[in-house]
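> Sequence and predicted structure below; questions after.
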Amino acid sequence: MEVSVTLWVLTVVGLIVLIGADFFIGRKPHDVSIKEAGIWTIVWIVLAALFGVGLLIFGGGQQAGEFFAGYITEKSLSVDNLFVFVLIMAKFSVPSQYQQRVLLIGVLIALVLRAIFIAAGAAIIANFSWVFYIFGAFLIYTAWKLIQEARSGDDDEDWEENRLLKAAERRFGVADRYHGTKLFIEKNGKKIMTPMLVVMLAIGTTDLLFALDSIPAIFGLTQDPYIVFTANAFALMGLRQLYFLLGGLLRKLVHLSYGLSVILGFIGVKLVLHALHESGVHVPEISIPVSLGVICAVLVVTTITSLYASRKQAEAEKAGAVTGSGGEDDSRKDSES
């Protein structure tokens, strides 16, 4: 798909306008309600759908299919990011009324970093087709690693600050408490960071680690930088509202890692097949409609089995609590007699 400089500029400006509207509507620090989060989640999903329809009309079915496949993949992978975001918020004890501001700026930082990552990835792919072998192998390895972590029960509870964050804290120093939404304050004639800025940087830079698997994954669905960028942008910009909307539901998605591992492994195989095809080996390639169908099916099955398993676990815990309570009552009666 040939994308002119004008279209790139209009797209970026359009995203900035949407982000600006989102910022100014929710600029006053407040606790985000389920209703507000739900409305904005629907708004961003509808905007993504309209953008995909626009691609269908002006670009064709191939481009629209690639966008929707990429958007759904990035959206599903971004849900996994929320687990770490919850840990970061807890680690820095972010007041609930400031969390929406932290997520907005953190996601913006992540979007800028991802844009750089996407540009670099597109340049590498354009000049070195063998990189698909590396991307494919990396995704298959990541899929296996996700399964291992899910089986071991590792849910990233040992999250630590990255080196960039630690270096910034050493260079500027950090205030001992939050000062509203201020990012810097002056103390003893020296400007120091507030915890607000630290947690924003934590979320923005930590997301870059997730991009190490999500960017190769979407390049496995499309090699068009414009579609890769817009799919990432729409997926990320709805992430803040999704954080508040899902809330406790995150812990109920117990099979999410298995679903994501299947998706990453599938795209990894797709990339390897594509690399072989580019090398002149006659192998079947997986089409976008098939990719989109597999991704959606895996997510639906994963969600259903997760909610079923969570309900069964809750019922078992409730039954155990009742049994334990009954046991205590019986022992009390025996002692009285």
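Looks like it arrived, so ask away.
> For the rest of this, base every contact and every neighbour count on C-alpha atoms.
Will do.
> gap between the residue nearest to residue 125 when sequence neighbours are not counted and residue 89?
Closest residue to residue 125 apart from its sequence neighbours, by Cα to Cα, 6 or more residues apart in numbering: residue 131 at 6.4 Å. According to Cα to Cα, to the nearest Å, residue 131 stands 36 Å off from residue 89.
> isn't residue 92 right next to residue 194, touching?
No - applying Cα atoms under 8 Å, one finds residue 92 not in contact with residue 194, separated by 11.0 Å.
> here's the one I want to compare it with:
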Amino acid sequence: MNISLTVWLITILALLAMIAVDFLIGRKPHEVSLKEAGIWTVVWIALACLFGVGLLVFAGGKQGSEFFAGFITEKSLSVDNLFVFVLIMAKFAVPAKFQQRVLLVGVLIALVLRTLFILAGAAMIENFSWIFYIFGAFLLYTAWKLIKEAREDDETEEEFEENKLLKSLETRFGVADRYHGTKLFVRQHGKRIMTPMLVVILAIGTTDVLFALDSIPAIFGLTQDPYIVFTANAFALMGLRQLYFLIGGLLKKLVHLSYGLSVILGFIGVKLVLHALHESGVHVPEIPTTVSLGVIVAVLAITTVTSLLATRRQREAEKAAGTGSEHAAVGAGTERHEHTDAAQPSRDGDDGAGPRR
């Protein structure tokens, strides 16, 4: 799809305007309610759907289906980011009223970095067709790694580890021992140092780069159009902040999400390899975008249902185990009480056989 510079500029300006409105509405630090998060989540999803419908009408069914497939894939992969965001928020003990500001700025940094990844990926695809082999192999490896991690002990406590960039910045500038509102830098003892607010924002933004390593090749497996890749990523990321507050409590219930994402990444990896073989002149079938969209939606739906069922069974099992333990404790206590009464001598007789008063 040939996109003119004017359309690119209009798209970017419209996106910046929406970001500005979002920022102005939430400019005052506050705890985000479920109602607020729900409204803004619906708004961003509705805007993405309107954009996709616009592509269907003005660009054609192929471009529209590619956008929806890419958006749903990026959105589902972004949900996986939320697990790490929770760990980051906990590690840096971010006050609840500052979390929405941290996520807004952090996601903006992530969007800028992803744009650079998209431009680099588009340039490589344009000049090196064999790059699809590398993308496909990487996605298959990532899918296997996700399954391997999902099969590990779920009770293992996860902790966020700062990357080298964060550690070097903390060493270079120093970090204040407490939050100073939304300030990013403060002066202590005549020296300008970073606040924990800046550190956690950088942690959110730079950590997303790791997720972009699999999400960008994944969406290039669905479409090679840089415009669709960029807009799908933008809509997926900009609704991520509200989604964090909306489903934060539900993340622990999505116990099979990693399995679902591994299936999706593996499927797109196979699609990329088939596409690479086709580009090389090998006669192999290619997977249409509409089929890809159906597979992605079906996998996510099945994963969500099985996750909720597994969580409910686990909760019922824990409840039953807890009830059994209480009955056992009560029975043991009763037995000890009866044993003590039987062994205690009577006040009226030496052998305890006489009547009690």
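That came through, no problem. Note that this is a predicted model, so its numbers are computed, not measured.
> if we can go back for a sec, hang on, the residue nearest to residue 125 of the first structure packs against residue 122?
No - contact criterion Cα under 8 Å: residue 131 of the first structure and residue 122 do not qualify, at 10.7 Å.
> Start from the N-terminal end of the first structure and give the strands.
Assigned by DSSP state E, the strands in the first structure fall at 184-187, 190-193.
> How many residues are close by residue 65 of the first structure?
Counted by other Cα atoms under 10 Å, the residues lying close to residue 65 of the first structure total 22.
> Give the burial count for the residue nearest to it when sequence neighbours are not counted, as a bare number.
The spatial neighbour of residue 65 of the first structure that comes closest, neighbours along the chain excluded (Cα to Cα, 6+ apart), is residue 288 at 6.3 Å. Neighbours of residue 288 of the first structure under the rule other Cα under 10 Å: 21.
> so what's residue 288 of the first structure up against?
Neighbouring residues of residue 288 of the first structure by Cα atoms under 8 Å, 6 or more residues apart in numbering: 62, 65, 66, 69, 221.
> Ok, residue 106 of the second structure next?
By Cα under 8 Å, 6+ apart, the neighbours of residue 106 of the second structure are 201, 202, 203, 204, 205.
> How about residue 81 of the first structure?
By Cα under 8 Å, 6+ apart, residue 81 of the first structure lies in contact with 207, 210.
> quick one on the thing from earlier: can I get the contacts of residue 106 of the second structure in a markdown table with neighbour count and distance to residue 111 of the second structure?
Shown next, in a markdown table, are the contacts of residue 106 of the second structure (neighbours: other Cα atoms under 10 Å; distance: Cα to Cα, whole Å):
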| residue | neighbour count | distance to residue 111 of the second structure |
| --- | --- | --- |
| 201 | 24 | 13 |
| 202 | 21 | 13 |
| 203 | 23 | 14 |
| 204 | 25 | 11 |
| 205 | 23 | 8 |
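> Format the residues you listed as CSV; extra columns: distance to residue 312 of the second structure.
Formatted as CSV, these follow (distance: Cα to Cα, whole Å):
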residue, distance to residue 312 of the second structure
201, 35
202, 37
203, 34
204, 31
205, 34
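> Out of these, list just those in helices.
Judged by DSSP state H, the contacts of residue 106 of the second structure include 201, 202, 203, 204, 205 as members of helices.
> Looking at the residues you listed, spot the one nearest residue 47 of the second structure.
residue 205 (23.4 Å; Cα to Cα).
> I figured the closest one hits residue 102, correct?
No - between residue 205 of the second structure and residue 102 there is no contact under Cα under 8 Å: 9.6 Å.
> Surely residue 290 of the second structure is in contact with residue 65?
Yes - shown here, residue 290 of the second structure and residue 65 form a contact pair, counting by Cα under 8 Å, at 6.4 Å.
> Which residue comes closest to residue 225 of the second structure once chain neighbours are left out?
In space, residue 225 of the second structure is closest to residue 1, 6.6 Å off (Cα to Cα, 6+ apart).
> dump the residue contacts of the one you found.
Contacts of residue 1 of the second structure (Cα under 8 Å, 6+ apart): 59, 63, 225.
> Tell me the counterpart of the last one in the first structure.
Residue 225 of the second structure maps onto residue 224 in the first structure when the alignment is built from TM-score structural alignment.
> The nearest residue to residue 237 of the first structure once chain neighbours are set aside: neighbouring residues, count only.
With sequence-adjacent residues excluded and distances taken as Cα to Cα, 6+ apart, residue 237 of the first structure is closest to residue 107, at 7.0 Å. Neighbour count for residue 107 of the first structure, taken as other Cα under 10 Å: 24.
> Report the contact partners of residue 107 of the first structure.
203, 204, 236, 237, 239, 240 are the contacts of residue 107 of the first structure under Cα under 8 Å, 6+ apart.
> how about 10 Å then?
Applying Cα atoms under 10 Å, 6 or more residues apart in numbering to residue 107 of the first structure gives the contacts 101, 113, 200-201, 203-205, 207, 233, 236-240.
> Give me the nearest residue to residue 263 of the second structure, chain neighbours excluded.
Residue 263 of the second structure's closest residue in space is residue 143 (Cα to Cα, 6+ apart), at 6.7 Å.
> Could you pull up the residues touching the one you found?
137, 149, 214, 258-269.
> Now which residue in the first structure aligns to it?
Aligned partner of residue 143 of the second structure by TM-score structural alignment: residue 143.
> same thing with residue 101 of the second structure?
Counting by TM-score structural alignment, the partner of residue 101 of the second structure is residue 101.
> what do you get for residue 285 of the second structure?
So, by TM-score structural alignment, residue 285 of the second structure is matched to residue 284.
> What is the neighbour count of residue 279 of the second structure?
Neighbour number of residue 279 of the second structure under other Cα under 10 Å is 14.
> residues in contact with it?
129, 130, 132, 273.
> what is in contact with residue 205 and residue 102 of the second structure at once?
By Cα under 10 Å, 6+ apart, no residue touches both residue 205 of the second structure and residue 102.
> Trace stretch 201-215 of the first structure over to the second structure and give me the residue numbers.
Under TM-score structural alignment, the match for stretch 201-215 of the first structure is residues 202-216.
> For the matching stretch, give me the average deviation versus the first structure.
By mean Cα distance after the TM-score superposition for the first structure, the fitted stretch 202-216 of the second structure averages 0.3 Å away from its aligned residues in the first structure.
> Centre of the chain to that stretch, how far?
11 Å (Cα atoms, centre = their mean, to the nearest Å).
> Cheers, nothing more for now.
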